[in-house]
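**Student:** here are the coordinates; sequence isn't available:
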């Protein structure tokens, strides 16, 4: 097994050698400056991120799912991204899933030893009936977590697409990934605490992957989240605002049309922009795989 001392994420940060002697102002300034390295690190891996998104989009168009696999902070970051997809894009909870070492209990409490079980990642993916249509993204700042490695090995064996997300170069899990995203954020000001820069960079990259994927799947019109699941007051108000922005109608008109569509924003927008009935708008969206802009252009043609 690789020694942890060889990992760049475990290296000593010279500028924070006196961290315990610094004032609060000095600590937060240093943390802010250190976080400024994140965008540059991500810029270097944008080609790999683009490749990953293309894979996810194509697999989802064919009925595939996306799985995040991680332990500790890495697993929780995957979970944060996964659970936001249903309310933001009206996706099924099964479409983007996060699997944590130690199961759901590991969300709130660290499950010691689970991340070191090489077979456990495979077991968890078997429970989800992983297939060759799916994509597995293994997340590990160190790039060596056995739980993640085992999951990627199994995923590759059955023909699923595999992607690694790490913060160390030439990491172990990258050897088992079709696409390796190695975002090198360097030593942490609190030595080895990868919940800082490394985790922040990983969260940003997951944001890029799912958001861009959903855009390409037709869940965005202009820059509006037109597939928002309006399940509460705040989201219903957001739905009205989106319809107003997209169609230039009044708040009252937006509310009226959304009542007709059961707060399905896409339908409301297409009905208003094409002067269509509910049935006609449903047909247009069906013919264009849910893309609002294409549906509107089809009606004009």
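**Tutor:** Good, I have the coordinates. Values in this document were obtained by computation on a predicted structure and should not be read as measured data.
**Student:** CA only for contacts and neighbour counts going forward, please
**Tutor:** Fine.
**Student:** and the particular helix or strand that has residue 28 in it, what does it pack onto?
**Tutor:** Following DSSP states H and E, one finds residue 28 within helix 24-35. Contact partners of helix 24-35 among helices and strands, from 3 or more Cα pairs under 8 Å, 6 or more residues apart in numbering; DSSP states H and E: none.
**Student:** List the buried residues of it.
**Tutor:** Residues of helix 24-35 classed as buried: 27, 30-31, 34-35 (neighbour count, 16 or more other Cα atoms under 10 Å).
**Student:** which of the residues you listed lies closest to residue 290?
**Tutor:** residue 35 (38.2 Å; Cα to Cα).
**Student:** thinking again about what came up before, roughly how far is the helix holding residue 28 from the heart of the chain?
**Tutor:** 27 Å (Cα atoms, centre = their mean, to the nearest Å).
**Student:** what's the answer for stretch 155-162, then?
**Tutor:** 19 Å.
**Student:** Check stretch 278-296 too.
**Tutor:** The mean C-alpha position of stretch 278-296 is separated from the chain mean by 27 Å, Cα atoms, centre = their mean.
**Student:** Of all the residues in that stretch, which ones are buried?
**Tutor:** Under 16+ other Cα under 10 Å, the buried positions of stretch 278-296 are 278, 280-282, 284-285, 288, 290-296.
**Student:** What of stretch 166-186?
**Tutor:** For stretch 166-186, using 16+ other Cα under 10 Å, the buried residues are 166-169, 171-174, 176-186.
**Student:** just checking, next helix/strand downstream of whatever helix or strand residue 78 lives in?
**Tutor:** Using DSSP H and E, residue 78 falls within helix 73-89. Going down the chain from helix 73-89, the next helix or strand is strand 96-100, by DSSP H and E.
**Student:** Spell out the residue ranges of the helices in the chain.
**Tutor:** 24-35, 38-43, 46-61, 73-89, 120-127, 146-157, 197-216, 233-247, 251-260, 265-274, 278-287, 292-300 (DSSP state H).
**Student:** got another, please set it beside the one above:
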């Protein structure tokens, strides 16, 4: 299929010359072509990592000062924002007090498309933004009015802004302090940004939120020490994390969890006991964690225990 010469407003809406015959090839060739396009995504995300790291550092400073992070998006972009934010509570023990996701059309639009919601230029949910917050707009095309309104509101309040897009010439770029362009090019299925552009957004959001949580002290090494054990599987995972972090056997890990009540305190308690710290108690370890902003390594240091 040849390019038609029709003017488009975003690279994602151009015709992809590599996939022009999707409807005529064999099924194995069809899925291979889709997969080959997907393989292009990580490289585009890698190119924007310095700017993404800068955004993480800004968000850490704002959250530590009492601010929050807002995701604003429509359609696929909005749903990816909701998905990322929703997973932070079970993984890191934080919820909307840190990251809030806004979807054009409201919660119902998560499961049923409300296509005209993205055209709203004065969304009421921007009223939730405060000067100390960070606002991240999600728009593959880089022109969604709903997202633009959120970024403009943040700008007026003096809140830092970012735009995640797949359009190098995004019209909303001027509203972003941090411009994150994953130039994924024409989609395998012309204009369907639930494909490469959506995959890029998910990688960016997962990287951003995970790095933010690490910097805020919700991990110890690469272990999820603020995991919320809300079901049998996660209760078992909690025991595994305590054991992995401390080298304790199953019985000792279970006893420490029972005594301390949470993974993080149990880890500090067992490591303090291993270091022959004088009479470590769950209460003392909990205080050390509170004084250290919930950071395990700093809590151990405050107890006179050095861990590399």
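**Tutor:** Good, I have the coordinates. Not measured: the values here are computed from a predicted model.
**Student:** TM-score for this pair?
**Tutor:** Remark: TM-score between the superposed chains equals 0.95 [TM-score structural alignment, normalised by the length of the first structure]; 294 aligned residues with a Cα RMSD of 1.2 Å.
**Student:** follow-up on the earlier one: with distance to residue 16 of the first structure added, can I get the helices of the first structure in a markdown table?
**Tutor:** Converted to a markdown table, the helices of the first structure look like this (distance: least, Cα to Cα, whole Å):
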| stretch | distance to residue 16 of the first structure |
| --- | --- |
| helix 24-35 | 8 |
| helix 38-43 | 17 |
| helix 46-61 | 29 |
| helix 73-89 | 22 |
| helix 120-127 | 36 |
| helix 146-157 | 30 |
| helix 197-216 | 14 |
| helix 233-247 | 43 |
| helix 251-260 | 53 |
| helix 265-274 | 50 |
| helix 278-287 | 55 |
| helix 292-300 | 51 |
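**Student:** wait, which of those helices is closest to residue 136 of the first structure?
**Tutor:** Here helix 146-157 is closest among the helices of the first structure (Cα to Cα), at 6.9 Å.
**Student:** Just the buried residues of that closest one, please?
**Tutor:** Buried-residue list, helix 146-157 of the first structure, by 16+ other Cα under 10 Å: 146-156.
**Student:** re the thing from before, and the buried residues of helix 24-35 of the first structure as JSON lines, adding distance to residue 191 of the first structure?
**Tutor:** Compiled in JSON lines, the buried residues of helix 24-35 of the first structure are given as follows (distance: Cα to Cα, whole Å):
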{"residue": "27", "distance to residue 191 of the first structure": "14"}
{"residue": "30", "distance to residue 191 of the first structure": "14"}
{"residue": "31", "distance to residue 191 of the first structure": "13"}
{"residue": "34", "distance to residue 191 of the first structure": "13"}
{"residue": "35", "distance to residue 191 of the first structure": "14"}
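**Student:** what's the mean distance for the helix holding residue 28 of the first structure versus the second structure?
**Tutor:** On superposition with the second structure, the mean distance recorded for helix 24-35 of the first structure (mean Cα distance after the TM-score superposition for the first structure) is 0.9 Å.
**Student:** Please name the residues that touch residue 228 of the first structure.
**Tutor:** Residues in contact with residue 228 of the first structure (Cα atoms under 8 Å, 6 or more residues apart in numbering) are 87-90, 235, 239, 264-265.
**Student:** now do 6 Å
**Tutor:** Neighbouring residues of residue 228 of the first structure by Cα atoms under 6 Å, 6 or more residues apart in numbering: 88-90.
**Student:** Please report which of these has the highest neighbour count.
**Tutor:** When neighbours are counted by other Cα atoms under 10 Å, residue 89 leads these with 20 neighbours.
**Student:** can you tell me which residue in the second structure aligns to that one?
**Tutor:** Using TM-score structural alignment, the partner of residue 89 of the first structure in the second structure is residue 92.
**Student:** so what's that match up against?
**Tutor:** Applying Cα under 6 Å, 6+ apart, the residues near residue 92 of the second structure are 218, 226-227.
**Student:** Not counting residues beside it along the chain, what's closest to it?
**Tutor:** residue 226 (4.9 Å; Cα to Cα, 6 or more residues apart in numbering).
**Student:** any idea what residue 302 of the second structure aligns with in the first structure?
**Tutor:** For residue 302 of the second structure, the residue aligned by TM-score structural alignment is residue 298.
**Student:** same check, this time on residue 78 of the second structure
**Tutor:** In the first structure, residue 78 of the second structure lands on residue 75 (TM-score structural alignment).
**Student:** my guess is that match contacts residue 97, does it?
**Tutor:** No - between residue 75 of the first structure and residue 97 there is no contact under Cα atoms under 6 Å: 10.6 Å.
**Student:** Residue 229 of the second structure: neighbouring residues, count only.
**Tutor:** 18.
**Student:** Quick check: it touching residue 237?
**Tutor:** No - contact criterion Cα under 6 Å: residue 229 of the second structure and residue 237 do not qualify, at 7.9 Å.
**Student:** give the contact list for residue 191 of the first structure.
**Tutor:** residue 12.
**Student:** so how far is residue 89 of the second structure from the aligned partner of it in the second structure?
**Tutor:** Using TM-score structural alignment as the criterion, residue 191 of the first structure maps onto residue 190 of the second structure. Look at residue 190 of the second structure and residue 89 of the second structure: by Cα to Cα, to the nearest Å, they are 36 Å apart.
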